[in-house]
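Asks: here you go, sequence then predicted model.
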Amino acid sequence: MPEAIYFLIASVVFFVIFGYFVPVGLWITAQFSDVSISIWELVFMRIRKSPLTDIVNSMITCQKAGVKISLAELETYSLASGDVKELTKALITVKQSNLNITHDELKAAGLAGKNLMSFINERKSDLESGLGDTKRELCRKIFEDLSESQINELSIFVTKL
């Protein structure tokens, strides 16, 4: 009789630990939403203490909106203290607005502490006024003419401002 109780207790402990590390419900949600995430990816994300629900929901939202972004990109952004939900909204806005802003630009702006929607609106207004292309062209011409040491000096000067 005591062996049956030990077995029952061990089974309950196993299922509690299994249920914590293996988010089966989240995996099923992802599968029904046509987002290919393996159960092992979710387990390793749990071990890395990534916000599983935010990342999987963002993957589902991006998939439905036609935005291509990988699970690794979202998890890396999240682990770098980025707001995955805000990034998802920004990615969808960029896609719907047909703006020429890359995922990396958005992630860099978000990690720099900028509000991504404000960043997008600034870029949108720059493009509408024609300043965006002019600014890029001017920066490109300036950097073409500078040597490596001049670029380093310029970056040091700008950081001191």
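Replies: Sure, I can see it.

Asks: make it CA atoms for all contacts and neighbour counts henceforth
Replies: Will do.

Asks: longest helix of the chain, counting residues only.
Replies: Determined from DSSP state H, the single longest helix within the chain is helix 2-21.

Asks: what inclination does the first helix or strand past that one going along the chain have with respect to helix 2-21?
Replies: Moving toward the C-terminus from helix 2-21, the next helix or strand (DSSP states H and E) is helix 24-32. Here helix 24-32 runs at an angle of 50 degrees relative to helix 2-21 (axes from the mean of the first three to the mean of the last three Cα atoms, to 10 degrees).

Asks: and whichever helix or strand comes after helix 24-32, what does it pack onto?
Replies: Counting by DSSP H and E, the next helix or strand C-terminal to helix 24-32 is helix 39-47. Secondary-structure packing of helix 39-47 (3 or more Cα pairs under 8 Å, 6 or more residues apart in numbering; DSSP states H and E): helix 2-21, helix 24-32, helix 52-65.

Asks: and here's the other structure:
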Amino acid sequence: MEPITIVLFVVGAVIALFVFLYLFPVNLWFTAWLSGAPVSLINLVLMRLRKVPPALVVNAMITSTKAGLKITSNDIETHFLAGGHVNNVIKALISADKANIPLDFKLATAIDLAGRDVFDAVQLSVNPRVINTPPVAAVAKDGIQLVAKARVTVRANINQLVGGAGEETILARVGEGIVTTIGSAVNHKEVLENPDRISKVVLGKGLDSGTAFEILSIDIADIDIGENIGAKLQADQAEADLKVANARAEERRAMAVALEQEMRAKAQDARAKVIEAEAEIPKAMADAFKSGNMGIMDYYRMQNMKADTEMRESISKPKGDKK
């Protein structure tokens, strides 16, 4: 046999060995068997063909078996093919089992596939989290604004993680409860004297309904006095009323000016008519002379009477009155 043939034979044998060990992961099969979580070699080969990492499944099987969990390789493989995080689910199940939290494999995979971190949820059930609310401004009945900050202690509600609302809903509901409680107070002093009143009222509303959390406590961290909203609103209303009153007064003044101008026009018109009528007197007297209805003596008597009347009027006027 030629040397090149021997080399090719050896290379082919090595390649065949690697292909065999890849398709038939004997070491994983042996490790699973020694760990008490046996997986058949055929199943490991089928996992390769289905593009499922056999090492991931075997390690998950060994970990769950050592923790006393009963999970089959088919369950793990199915969850991996569905796009789940196998190691995260296994860790969550082990943590829940040690903490006596009821959590089965089906619910854990559902939570994982829903996009939530199931391991973090289990940790949150064991170690509650404190959520700080942003400053919430509300106005008491006396018009004084109060700005409150609260600390909400929550823990995960495992059964509500699928489809339950998140932290944003909790914060929104707590803020709404704070506004309602402060708004129902007769004056701001009541709230400052008893801040726990807010906690009791808000906590009694069942704000965690339909959420992925269970509210353990609501503590008011700080309350500050804001603006006097009532006085500001009254000042704004008074300013608005003043503008309305000024507008109405200006309207009445404009109407009065217009009426005065109208009366002046009427007076001018009346004077014009009087002057026009006086202009007709000489014509009437001329017609009377022509028609013989009035003689020269009548005219003199009329002039005398007119002069006498003017004299009497001048005598009756007080001194200094030149009109």
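Replies: Nice, thanks for sending it over. Nothing here was measured: the structure is a model prediction, and the numbers come from that model.

Asks: in TSV: the helices and strands packed on helix 39-47 of the first structure, plus distance to Thr102 of the first structure and mean neighbour count.
Replies: TSV is the format used below for those (distance: least, Cα to Cα, whole Å; neighbours: other Cα atoms under 10 Å):
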stretch	distance to Thr102 of the first structure	mean neighbour count
helix 2-21	34	12
helix 24-32	25	15
helix 52-65	15	18
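
Asks: next, the angle from the longest helix of the first structure to helix 39-47.
Replies: If you take the same axes, to 10 degrees, helix 2-21 of the first structure sits at 90 degrees to helix 39-47.

Asks: other residues contacting helix 2-21 of the first structure?
Replies: By Cα atoms under 8 Å, 6 or more residues apart in numbering, the residues outside helix 2-21 of the first structure that reach it are Val43, Arg46, Ile47.

Asks: which of those are buried? Put it as a ChimeraX command.
Replies: Listed next is the ChimeraX selection for buried residues among those, using 16 or more other Cα atoms under 10 Å:
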select :43,46
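
Asks: against Arg312 of the second structure, how distant is the residue mapped onto Asp34 of the first structure from the second structure?
Replies: Matched by TM-score structural alignment, Asp34 of the first structure corresponds to Gly36 in the second structure. Distance of Gly36 of the second structure to Arg312 of the second structure, given as Cα to Cα, to the nearest Å: 147 Å.

Asks: what about the longest strand in the second structure?
Replies: strand 213-228 (DSSP state E).

Asks: that one maps to which residues in the first structure?
Replies: The aligned range for strand 213-228 of the second structure in the first structure is empty, by TM-score structural alignment.

Asks: what's that strand packed up against?
Replies: strand 144-156, helix 196-203.

Asks: repeat that for 10 Å
Replies: helix 118-126, strand 129-132, strand 136-139, strand 144-156, helix 167-184, helix 188-193, helix 196-203 (3 or more Cα pairs under 10 Å, 6 or more residues apart in numbering; DSSP states H and E).

Asks: show residues contacting the last one.
Replies: Residues from elsewhere that reach helix 196-203 of the second structure (Cα atoms under 10 Å, 6 or more residues apart in numbering): 148, 150-152, 173-182, 190-191, 204, 215-220.

Asks: can we see that at 8 Å?
Replies: So helix 196-203 of the second structure is contacted by Val174, Gly177, Ile178, Thr181, Ile182, Val191, Ile215, Ser217, Ile218, Asp219, Ile220 (Cα under 8 Å, 6+ apart).

Asks: what is the nearest of the residues you listed to Glu227 of the second structure?
Replies: Nearest to Glu227 of the second structure out of these is Ile182 (Cα to Cα; 14.4 Å).

Asks: which of the contacts of helix 196-203 of the second structure sit farthest apart?
Replies: Spanning the widest gap among the contacts of helix 196-203 of the second structure are Val191 and Ile215, at 22.2 Å by Cα to Cα.

Asks: residues in contact with the residue lying closest to Ile39 of the first structure once chain neighbours are set aside?
Replies: Of all residues not flanking Ile39 of the first structure in the chain, Trp27 sits nearest, at 6.2 Å (Cα to Cα, 6 or more residues apart in numbering). By Cα under 8 Å, 6+ apart, Trp27 of the first structure lies in contact with Ile37, Ser38, Ile39, Leu42.

Asks: nice, that's everything, thank you.
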